[in-house]
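Student: Here's a sequence, model it:
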Amino acid sequence: MGLVKPKKFLGQHFLKDLNIAKDIADTVDSCPSLPILEVGPGMGVLTQYLVQKGRKVKVVELDFESVDYLKENYPQLQEDIIESDFLKMELDKIFDNNPFVLTGNYPYNISSQIFFKMLDYKDLIPCCTGMIQKEVAERIAAGPGSKTYGILSILIQAWYKVEYLFTVHEHVFNPPPKVKSAVIRMTRNETTDLGCNEKLFKLIVKTTFNQRRKTLRNSISSILDKQNPLSADPIFNKRPEQLSVEQFVELTNRVEDALKNK
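Tutor: Model prediction:
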């Protein structure tokens, strides 16, 4: 069959530069020996280098045209081409509940959702690499005090070390996206337990950043009443982007104690 036509509704922008494709594939080398799951392989520009790594490679692709193309051009992957929606998959079943590396040229329109799913399976994914929209990569890698620091930054950095590796310009894609891209690598840190109620931690992070211009005292009021003695603490004069991951953990523990004692 001929080349696959990029589909706008799937957020497809096919990478044309083989040197960049190889550089992206090489990001998985920091987690050697583990099997690889590639998301959104398209016509296999990244796949062709991943299969040279000498490890098990599986690819998940939603576009039926791309699936047909891959089956025709990568016969060695016949049993390992999964035609499915990554966001609906049970990732523990891909490699029989064994750890794996997640990589891909991720569809821009669902990249954040992909990483939230990664967090749900963080104990199975010690390394995640790939290419995403530059703006999203900057958000993930941002530190406290930055305008781009937010929900993704904190929830990912709580469990992963984030490396912004390099920027990719628009002209190396078909069709060229309207934004620049970036390649990142996320490697699990040593955290095995946040040291707080993880569900409440997520709720506090999301609640406060959804009203990021407000002080914590106002943005968190749906969780902790302003009349609670704890809300008089100076930390509640801060805005969420001023707090580190560790400070959000500490805040979560204090809020939980306050809720128990009210």
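Student: Please count neighbours and contacts with C-alpha atoms only from this point.
Tutor: OK.
Student: now the end-to-end length of stretch 229-245.
Tutor: 23 Å (C-alpha to C-alpha, to the nearest Å).
Student: Report the buried residues of that stretch.
Tutor: L230, S231, I235, F236, R239, P240, E241, L243, S244, V245 (16 or more other C-alpha atoms under 10 Å).
Student: now do stretch 245-262
Tutor: Here stretch 245-262 shows V245, F248, V249, E250, L251, T252, N253, V255, E256, A258 as buried, counting by 16+ other C-alpha under 10 Å.
Student: Tell me which of the residues you listed fall in strands.
Tutor: Judged by DSSP state E, strands contain none of those.
Student: With distance to I125 added, can I get these in a markdown table?
Tutor: As requested, those are exported to a markdown table (distance: C-alpha to C-alpha, whole Å):
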| residue | distance to I125 |
| --- | --- |
| V245 | 20 |
| F248 | 24 |
| V249 | 22 |
| E250 | 26 |
| L251 | 28 |
| T252 | 26 |
| N253 | 27 |
| V255 | 30 |
| E256 | 29 |
| A258 | 35 |
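Student: Take those and keep only those in helices.
Tutor: V245, F248, V249, E250, L251, T252, N253, V255, E256, A258 (DSSP state H).
Student: of all the buried residues of stretch 229-245, which comes closest to K122?
Tutor: V245 (17.0 Å; C-alpha to C-alpha).
Student: Please look at that closest one and L152 and confirm they touch.
Tutor: No. With contact defined as C-alpha atoms under 8 Å, V245 does not count as touching L152 (11.4 Å).
Student: Name the helix or strand for V179, please.
Tutor: For V179, there is no enclosing helix or strand under DSSP states H and E.
Student: if I look at the most centrally placed residue in the chain, how far off is Y74?
Tutor: For the chain, the residue nearest the mean C-alpha position is F115 (2.6 Å; C-alpha atoms, centre = their mean). Going from F115 to Y74 by C-alpha to C-alpha gives 27 Å.
Student: Could you also give me the structure for this next sequence, so I can compare it with the first?
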Amino acid sequence: MSKKPVGHKARKRFGQNFLQDQGIIHRIIRAISPHPTDHLVEIGPGLGALTEEILNAAGDLDAIELDRDLVPILRTKFFNYAEHFRVHQADAMKFDYTSLCDDQRPLRIVGNLPYNISTQLIFHLLSYNKQIADMHFMLQKEVVERLAAKAGEKHYGRLSLMAQYYCQVENLFLVPPEAFNPVPKVDSAIVRLTPHKQLPFVARDVDQLQSVVKTAFNQRRKTLRNNLKELISAEALESLEINPGERPERLTLQEFIRISDFLCEQEKGITSVYE
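Tutor: As a prediction, this is how the structure comes out:
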């Protein structure tokens, strides 16, 4: 196992847990499978546990690091790769990823994401789905389960639906707490998100779809009739061949799109194609 260099203590406010298990690092690199023609982006490189392995295989790497004290450490550690390695001291939640697209290559995103912002960050990255080839993230195990969950499963919800609207989601493997320093109190997992080249199901208005999904899951123990009553009547749900007595976790992505499209049509005064 590699050791954390003296002089930088993991900061709780940044959600820092430094990966140190070489076996896990090599397994992650095999899953990513970087190539010399690839343009990778690493979010939260920390002390560079994955960075060196990526640089040895990939063509170009941009690293986005919030902690300003880590930026000079990374630049010094990887100065031999200066032609292909750039560090951006920035907030990944606010970063404009299109600024990195200086050629025809799509971005490949990787990162050990802080647990406290992982969901919000993934939603932010999904808005760049057309510029991204794939994403490999280390996340809290429960977040990966939510991303990959199917209709009817315990972890299925808003994150599952919107991630799967844009991407194919693969839950790859677990990472134990002892792979990190300091040791977190939760298990982690590696997930692969691959944006669809062509969306399998297309909503008329994605913002409307997100609103419907968010409203439906505000109180997930209640039925669609109760949760969506301000948006759509029980009779209208039935006309869409959706049972208003179902709980939201029972509905597929296609069915949520059906509700969303119906509301778009109603707003425009169009007769529903489902009637």
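Student: And the TM-score between them?
Tutor: The TM-score (TM-score structural alignment, normalised by the length of the first structure) is 0.92; 260 aligned residues with a C-alpha RMSD of 2.1 Å.
Student: Would you map the helices across the stretch 1-150 of the second structure?
Tutor: 22-32, 51-55, 70-77, 118-126, 141-148 (DSSP state H, counting those that start in this stretch).
Student: Out of those helices, which one sits most buried?
Tutor: helix 141-148 (a mean of 22; mean count of other C-alpha atoms under 10 Å).
Student: Name the nearest residue to the aligned partner of T215 of the first structure in the second structure, ignoring sequence neighbours.
Tutor: Aligning on TM-score structural alignment places T215 of the first structure opposite T223 in the second structure. Nearest non-adjacent residue to T223 of the second structure, counting by C-alpha to C-alpha, 6 or more residues apart in numbering: R247, 4.4 Å away.
Student: Test my guess that the one you found contacts Q219.
Tutor: No. Contact criterion C-alpha under 8 Å: R247 of the second structure and Q219 do not qualify, at 9.5 Å.
Student: before we move on, back to that, with respect to P175 of the first structure, which of the ones in helices among the buried residues of stretch 245-262 of the first structure is nearest?
Tutor: For these, the nearest to P175 of the first structure is V245 (37.9 Å; C-alpha to C-alpha).
Student: Need the counterpart of A142 of the first structure in the second structure.
Tutor: Going residue by residue (TM-score structural alignment), A142 of the first structure aligns to A149.
Student: Tell me, how many residues neighbour that match?
Tutor: Neighbourhood size, A149 of the second structure [other C-alpha atoms under 10 Å]: 22.
Student: Then K214 of the first structure?
Tutor: Around K214 of the first structure there are 16 residues (other C-alpha under 10 Å).
Student: How about D69 of the second structure?
Tutor: 12.
Student: Let me see the contact set for the aligned residue in the first structure for it.
Tutor: Alignment note (TM-score structural alignment): D69 of the second structure maps to E65 of the first structure. By C-alpha atoms under 8 Å, 6 or more residues apart in numbering, the contact list for E65 of the first structure reads V4.
Student: Tell me how far E65 of the first structure lies from V45 of the first structure.
Tutor: Relative to V45 of the first structure, and taking C-alpha to C-alpha, E65 of the first structure is found at 15 Å.
Student: Ok, P234 of the first structure next?
Tutor: In terms of C-alpha to C-alpha, P234 of the first structure sits 52 Å off from V45 of the first structure.
Student: Could you do S146 of the first structure as well?
Tutor: 34 Å.
Student: Who has more neighbours out of those two?
Tutor: Taking neighbours as other C-alpha under 10 Å, S146 of the first structure and V45 compare with V45 leading, 19 against 12.
Student: what's the matching residue for that one over in the second structure?
Tutor: Checking TM-score structural alignment: V45 of the first structure goes with A49.
Student: Excluding chain neighbours, what is closest to that match?
Tutor: Nearest to A49 of the second structure is L19, by C-alpha to C-alpha, 6+ apart, at 6.3 Å.
Student: and that neighbour, how many neighbours?
Tutor: Around L19 of the second structure there are 28 residues (other C-alpha under 10 Å).
Student: which residues touch it?
Tutor: I25, A49, A179, F180, N181.
Student: ok, the second one to N17 of the second structure distance?
Tutor: With the distance defined as C-alpha to C-alpha, A49 of the second structure ends up 11 Å from N17 of the second structure.
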